[in-house]
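**Student:** Below is the structure, and that's it, no one-letter string:
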């Protein structure tokens, strides 16, 4: 019976399967498993700690009246920058102008008595030289002059105090900054040194970020050779509440010389420039603080590190014979999407990052280097 043309492909497929089965029965090994690897490099790694903090103004001034009276005018726009010495409020000054006028009149009276005492003292001095009057009369004239001189000084002080009170009827900005909302209105009665502030001025460039760090971590940081930023050498970066990075870098300005007994932490103050007033007091941020520098450390991709049943970090490495080895690692900490490894790996090792589920120790594999673009994108 003739064989149709359609039967030839089926027959060839059956013959190939039979041939493959005979090859496996004859002891043929499967081809090496392809894996993706990353070749490691040694470098000095700066450890970074992410610390939470709050933004605070570098200068805060609560504006309060120093004299009592009725507010007649507010002379600033809320939420706008003001310069030091700029007028903010004006208090009715009629009573203070009258007080100054009365003080000036008292000064004029004291000065007139002073001039009269000076003439009397001079006359008694001349008479005494001619032995016309007694020494007692001259002494009385001298005492009267000294009393008049003192009265003039008291009157001058009263004029100065009245002038100060009159000047304080114009409430001025004690510092330069951004003025907040006004807590009083025109026509309100205010008193000297009252508890509630009329408004608050905040200096927003630069700003401070106060963060907390454990005393143990601070000791490690200081032992690594880091110093407080007298030279502004400790560069610090900032991450905002939405996860984005702040465009300006700051520096560590100061550390509270005190450890909180309850929490065991130290308050660190970081200073950041804020030319656009993007950072506002009270804003929650995260500070990326450098802690220490590890020399010749290895950064291993996190996807290439696993844990055994005891929780120890392990990595699969392809040796020079393209065979898989298992390494136990000493991991210092994480750094982004990598692990900082101080023992177990060295420069030049090829760590398996793809195909881990299909390999085991001792297997021969075909390593393929992961493209650099993929590695950079994952970072």
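**Tutor:** Nice, thanks for sending it over. Computed from a predicted model, the values in this text were never measured in an experiment.
**Student:** C-alpha only now, for contacts and for neighbours.
**Tutor:** Fine.
**Student:** secondary structure class for residue 288?
**Tutor:** The assignment at residue 288 comes out as strand when based on DSSP: H, G, I helix; E, B strand; the rest coil.
**Student:** I misspoke; the intended subject was residue 193.
**Tutor:** Assignment for residue 193 (three-state DSSP): coil.
**Student:** Kindly report the same for residue 157.
**Tutor:** Residue 157 ends up helix, using three-state DSSP.
**Student:** Tell me who's in contact with it.
**Tutor:** With contacts defined as C-alpha atoms under 8 Å, 6 or more residues apart in numbering, residue 157 has no neighbours.
**Student:** Please report how far it lies from residue 107.
**Tutor:** Going from residue 157 to residue 107 by C-alpha to C-alpha, to the nearest Å gives 9 Å.
**Student:** I'd say residue 306 and residue 314 touch.
**Tutor:** Yes - if you go by C-alpha atoms under 8 Å, residue 306 and residue 314 touch, sitting 5.2 Å apart.
**Student:** The two: who's more crowded?
**Tutor:** Neighbour totals were compared for residue 306 and residue 314, and residue 314 leads with 18 against 15 (other C-alpha atoms under 10 Å).
**Student:** Can you tell me, leaving aside adjacent residues, what's nearest to the more buried one?
**Tutor:** residue 328 (4.6 Å; C-alpha to C-alpha, 6 or more residues apart in numbering).
**Student:** The structure to be compared is supplied as follows:
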């Protein structure tokens, strides 16, 4: 019993040493394994010596379209007011209101009876003028030999020849009067001057219309194709022309796209036709006109739309991923650039617009600069970093402790 009780403290001491040694080895092993990433993650973090590792992209100049998003309003390709050219009473309306009409189609029928009578009278006057002319010609022909024989006086011959010429003039006048009467008779059928969609009728059957009246009796609009009048500020237009003159941009012939009032995209692309040569003094804008196909008639005159198109191509722009651009408290765009000595340099850049997932930088960067796009939250200006190309995997060094720890 005495021997058994004396050996128990020795066994307990050996057990305590073994537990302490095992805990120490486990702690060292955990410390060695966590040394590859100062942030406790397998991603991009600090290097072997505590230097932050950042991912960068090498930026280069590229050709970037200068895209403008401007407000516009649709207008008809052609507009024609229908007005009568003769006075009379409307006897019939020969079209469907709001429907399509073709050029030359009869729209209204004016009472033709007075004009038919005028044509008949003009024809009778022409026949009388021809009869008088023939009689004058015959008399002049008979007087000619008699005058040579002095059977009649020379004055009588002169009068006969003059009457024959007056007869010719009377025939021409009567013929012109007949043509006028026939034209007025044709005008009793009011035709469509252009093809397109016609409005509602502003007169009814039985209404009296007059020639050259100021009020239109209907309006026709051609909607395919259709115009979009785009408003651009004179300041933006001046900046664009200066960029084109300096050689930093070249003209673009990109198609114009439309965004409708409900936010949807119009399915057809258009082209810019011309730009106004004057600035509207009330709005300070210049009007650009674009033409779009409209086969389904989706666009109607007077609709507000948003036009998206490229007026020029910037040949000196630099694209920087969005992750590499931040804003300071004043709202200025800034980027981190890796210098030659691998130290961080903060630069203020001009980035006023985006293209896809990139910022378009027009000032503040040079081709070949290494812009930090990964790990920007862990660096500050002047800090030494380990730059690697963006997207490359992190290399973790193996632990330097004893094997089996």
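**Tutor:** Now that the structure is in, tell me what you want to look at. The structure presented is a predicted model; accordingly, all values stated were derived computationally and were not measured.
**Student:** hang on, the earlier thing: now do the same for the residue nearest to residue 314 of structure 1: its match in structure 2.
**Tutor:** Aligning on TM-score structural alignment places residue 328 of structure 1 opposite residue 348 in structure 2.
**Student:** so its match is in which element?
**Tutor:** strand 344-355 (DSSP states H and E).
**Student:** Can you name every helix or strand that that strand contacts?
**Tutor:** strand 333-338, strand 358-363 (3 or more C-alpha pairs under 8 Å, 6 or more residues apart in numbering; DSSP states H and E).
**Student:** what's the average distance of the top strand by length along structure 1 to structure 2?
**Tutor:** Ordering each strand of structure 1 by length in residues (DSSP state E) puts strand 42-63 first. Compared with structure 2 after fitting, strand 42-63 of structure 1 has a mean deviation of 1.1 Å; criterion: mean C-alpha distance after the TM-score superposition for structure 1.
**Student:** what comes up buried for that strand?
**Tutor:** For strand 42-63 of structure 1, the neighbour count (16 or more other C-alpha atoms under 10 Å) marks 42, 45-63 as buried.
**Student:** tell me, whatever helix or strand comes next after that strand lands on which residues of structure 2?
**Tutor:** Heading C-terminal from strand 42-63 of structure 1, the first helix or strand you meet, by DSSP H and E, is strand 69-74. Using TM-score structural alignment, strand 69-74 of structure 1 lines up with residues 88-93 of structure 2.
**Student:** by how many degrees do the lengthiest helix in structure 1 and strand 69-74 diverge?
**Tutor:** Secondary structure assigned by DSSP state H gives helix 94-129 as the longest helix of structure 1. With axes from the mean of the first three to the mean of the last three C-alpha atoms, to 10 degrees defining the directions, helix 94-129 of structure 1 sits at 120 degrees from strand 69-74.
**Student:** Show me what helix 94-129 of structure 1 packs onto, helices and strands only.
**Tutor:** helix 135-167.
**Student:** got a list of what the aligned partner of residue 91 of structure 1 in structure 2 touches?
**Tutor:** Using TM-score structural alignment, the equivalent of residue 91 of structure 1 in structure 2 is residue 110. Residue 110 of structure 2 is in contact with 88, 89, 90, 91, 92, 188, 189, 190, counting by C-alpha under 8 Å, 6+ apart.
**Student:** 7 Å - rerun?
**Tutor:** Residue 110 of structure 2 makes contacts with 88, 89, 90, 91, 188, 189, as judged by C-alpha atoms under 7 Å, 6 or more residues apart in numbering.
**Student:** isn't the fourth one right up against residue 109?
**Tutor:** Yes - counting by C-alpha atoms under 7 Å, residue 109 is a contact partner of residue 91 of structure 2 at 5.5 Å.
**Student:** Could you check which of the two has the larger neighbour count?
**Tutor:** residue 109 (20 against 17).
**Student:** Just say helix, strand or coil for that one.
**Tutor:** Secondary structure, three-state DSSP: residue 109 of structure 2 is strand.
**Student:** The spatially closest residue to it that is not a sequence neighbour and residue 8 of structure 2, how far apart?
**Tutor:** Closest residue in space to residue 109 of structure 2, ignoring its immediate chain neighbours: residue 189 at 4.7 Å, by C-alpha to C-alpha, 6+ apart. Computed as C-alpha to C-alpha, the residue 189 of structure 2 to residue 8 of structure 2 distance reads 131 Å.
**Student:** Neighbour count for those two, which is higher?
**Tutor:** It is residue 189, of residue 189 of structure 2 and residue 8, that has more neighbours when counted by other C-alpha under 10 Å, with 22 against 10.
**Student:** The more buried one pairs with which position in structure 1?
**Tutor:** By TM-score structural alignment, residue 189 of structure 2 lines up with residue 170.
**Student:** Its match contacts residue 92, correct?
**Tutor:** No - contact criterion C-alpha under 7 Å: residue 170 of structure 1 and residue 92 do not qualify, at 9.0 Å.
**Student:** what residues are shared contacts of these two?
**Tutor:** Overlap of the contact sets of residue 170 of structure 1 and residue 92 (by C-alpha under 7 Å, 6+ apart) is empty.
**Student:** in stretch 2-10 of structure 2, what's buried?
**Tutor:** In stretch 2-10 of structure 2, counting by 16+ other C-alpha under 10 Å, buried: nothing.
**Student:** whoops, I mixed them up, stretch 315-333 of structure 2
**Tutor:** Result for stretch 315-333 of structure 2 [16+ other C-alpha under 10 Å]: buried residues 315, 316, 317, 318, 319, 320, 321, 324, 325, 333.
**Student:** quick one: whichever residue in structure 1 pairs up with the first one and residue 341 of structure 1, what's the gap?
**Tutor:** When structure 1 is aligned by TM-score structural alignment, residue 315 of structure 2 is paired with residue 295. Using C-alpha to C-alpha, we find residue 295 of structure 1 at a distance of 11 Å from residue 341 of structure 1.
**Student:** what's near enough to touch the spatially most central residue of structure 1?
**Tutor:** Centroid-nearest residue in structure 1: residue 209, 2.6 Å away (criterion: C-alpha atoms, centre = their mean). Going by C-alpha under 7 Å, 6+ apart, residue 209 of structure 1 touches 53, 54, 55, 56, 269, 270, 271.
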